[in-house]
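K.L.:
this one's structure only:
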């Protein structure tokens, strides 16, 4: 489970420290765990914070959000509620983040590593600042980008692809999760969940991660097997055609 200081929590959720304190003052966000003089927040706080922000964006007032949160917590301890939220907020990445320095990035991407491309990578969360260095949340994506640049694809186009790819994967993942929500986690409006249903909810959410990964990986593999020959087949045929030179002349 990750641990956050208040500024780290705000940055991870895309909000401000001031907003985090406002939500705490209104009893929407549980208090942090105290470790000496330090206030420590968890993944559960991050999930709750994102839920609050989502509900605010959808037009709910503070009082309405507080009423819903109170209804959700009714009949069970804060630890029970945070237990469910920790499952939802747990990092599902199979890879550990990688710390990279600016010289290392220059070595990887050469002259393609412009200030504009760095800003775009930060905006897309492909890189995060960590003091004078950077953190790549997904080293696999970073390595894939390096390979594409080494093949001759401009880094700006690689970043375009990464942005589009994330949007497409988010859409497909949302479809899968929506199916589970509709057919597996159906709860009547305003109905309170008992302890058994809370445990089942946590179990279903935990099982979604390998299910989503398996489905997306399998679909990507099938797509690559089909699309690569379709897109490159004509070029391969040209290369194999007798008497064809590199410039296409006979």
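P.N.:
That came through fine. Just so we're clear, the structure is a prediction, and the values are computed from it rather than from any experiment.

K.L.:
From here on, just use CA atoms for contacts and neighbour counts.
P.N.:
OK.

K.L.:
now the strands for this structure?
P.N.:
Using DSSP state E, the strands of the chain run over 3-4, 33-35, 38-42, 98-100, 128-130, 133-136.

K.L.:
Now distance to residue 211 and mean neighbour count too, for those, in JSON lines please.
P.N.:
Below are the strands of the chain laid out as JSON lines (distance: least, Cα to Cα, whole Å; neighbours: other Cα atoms under 10 Å):
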{"stretch": "strand 3-4", "distance to residue 211": "26", "mean neighbour count": "17"}
{"stretch": "strand 33-35", "distance to residue 211": "32", "mean neighbour count": "10"}
{"stretch": "strand 38-42", "distance to residue 211": "25", "mean neighbour count": "17"}
{"stretch": "strand 98-100", "distance to residue 211": "25", "mean neighbour count": "16"}
{"stretch": "strand 128-130", "distance to residue 211": "28", "mean neighbour count": "14"}
{"stretch": "strand 133-136", "distance to residue 211": "25", "mean neighbour count": "18"}
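
K.L.:
One more to weigh against that first structure:
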């Protein structure tokens, strides 16, 4: 992937820190828990600005650290790199102290209604009186609803979905069919969620943070700059109101669309028989 053009000021090489708090990539990795390999991969993908070069040595500042911590948190919460890049590109200049709150507002507990649950993969497959194949395990690992926590254990981010799967198993629906349906569900609901995040949540968030004065001292701390409490309150209040609207809109539309698709399928079958 090519580097992000220099005209985007968020990706220009960082200026030296006024308080001398610059660090090497190894030090940045130690502070954030992100591997050196991933830090460089994020730079290549255009998620982070390049370091300031001092000879052949790359030096990173607190702004790099804050952005990397945000990327790390969003990755841990299941966001894909392309979605994170879209969020970062929409961030107004000077609003990083407020936008660091995205990692809190989009935490795994903000939108979800159930606590995650750990379970062995083979125990999940036992509902079909079988053992999970390596391919089935791989499908669970990459769909975003099951976070691997061990060699044969996952953290289910939606225990309710597993309970639905168990009921489908009792109806003798094959495991692979359930996984196919689950993949389709995740694919389309992720597209809906991405649209809500980019077209509604981030746009309203930008309206709030964009009206705030930019911080003139980006190197005030080697960690995150304390955000304006008024901005924090406004953001939380806004998202508390939007959360049920976003989730409720999907619940409201799906039964209507399901009925329409069922009717179309029945009519199609009748035409074939006629």
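P.N.:
Perfect, I can see it now. Only a predicted model underlies this, so the values are computations on that prediction, with no experimental measurement involved.

K.L.:
TM-score of the superposition?
P.N.:
Once the chains are overlaid, their TM-score stands at 0.58 when taken by TM-score structural alignment, normalised by the length of the first structure; 202 aligned residues with a Cα RMSD of 4.6 Å.

K.L.:
on that earlier part again, turn the strands of the first structure into JSON lines, columns for distance to residue 237 of the first structure.
P.N.:
Putting the strands of the first structure into JSON lines (distance: least, Cα to Cα, whole Å) gives the following:
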{"stretch": "strand 3-4", "distance to residue 237 of the first structure": "55"}
{"stretch": "strand 33-35", "distance to residue 237 of the first structure": "64"}
{"stretch": "strand 38-42", "distance to residue 237 of the first structure": "56"}
{"stretch": "strand 98-100", "distance to residue 237 of the first structure": "41"}
{"stretch": "strand 128-130", "distance to residue 237 of the first structure": "43"}
{"stretch": "strand 133-136", "distance to residue 237 of the first structure": "39"}
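
K.L.:
Mind checking those strands for the one nearest to residue 87 of the first structure?
P.N.:
strand 38-42 (11.3 Å; Cα to Cα).

K.L.:
Who are the packing partners of that closest one?
P.N.:
Where contact means 3 or more Cα pairs under 8 Å, 6 or more residues apart in numbering; DSSP states H and E, strand 38-42 of the first structure is packed against strand 3-4, helix 6-13, strand 33-35.

K.L.:
Nearest to residue 131 of the first structure, out of the ones you listed?
P.N.:
Using Cα to Cα, the nearest of these to residue 131 of the first structure is helix 6-13, at 12.7 Å.

K.L.:
and the angle from the closest one to strand 38-42?
P.N.:
20 degrees (axes from the mean of the first three to the mean of the last three Cα atoms, to 10 degrees).

K.L.:
ok so, going back, let's have the helices and strands packed on strand 38-42 of the first structure in TSV, adding distance to residue 94 of the first structure.
P.N.:
As requested, those are exported to TSV (distance: least, Cα to Cα, whole Å):
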stretch	distance to residue 94 of the first structure
strand 3-4	18
helix 6-13	19
strand 33-35	27
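
K.L.:
and of these, who's closest to residue 179 of the first structure?
P.N.:
Of those, the one closest to residue 179 of the first structure (Cα to Cα) turns out to be helix 6-13, at 25.7 Å.

K.L.:
which helices and strands does that closest one pack with?
P.N.:
helix 17-25, strand 38-42, helix 43-57.

K.L.:
Just want the angle from that helix to helix 17-25.
P.N.:
100 degrees.

K.L.:
Which stretches in the first structure count as helices?
P.N.:
Taking DSSP state H as the criterion, the first structure contains helices spanning 6-13, 17-25, 43-57, 62-73, 78-89, 102-109, 115-123, 139-151, 155-183, 195-240.

K.L.:
how about the second one: buried residues?
P.N.:
Think helix 17-25 of the first structure. 20-21, 23 (16 or more other Cα atoms under 10 Å).

K.L.:
List the buried residues in stretch 69-86 of the second structure.
P.N.:
69-74, 77, 79, 85.

K.L.:
Tell me which of the helices and strands packed on helix 6-13 of the first structure lies nearest to residue 150 of the first structure.
P.N.:
Comparing those by Cα to Cα, helix 43-57 comes nearest, at 36.8 Å.

K.L.:
The helices and strands packed on helix 6-13 of the first structure: which one's closest to residue 160 of the first structure?
P.N.:
Closest among these, using Cα to Cα: helix 43-57, at 26.2 Å.
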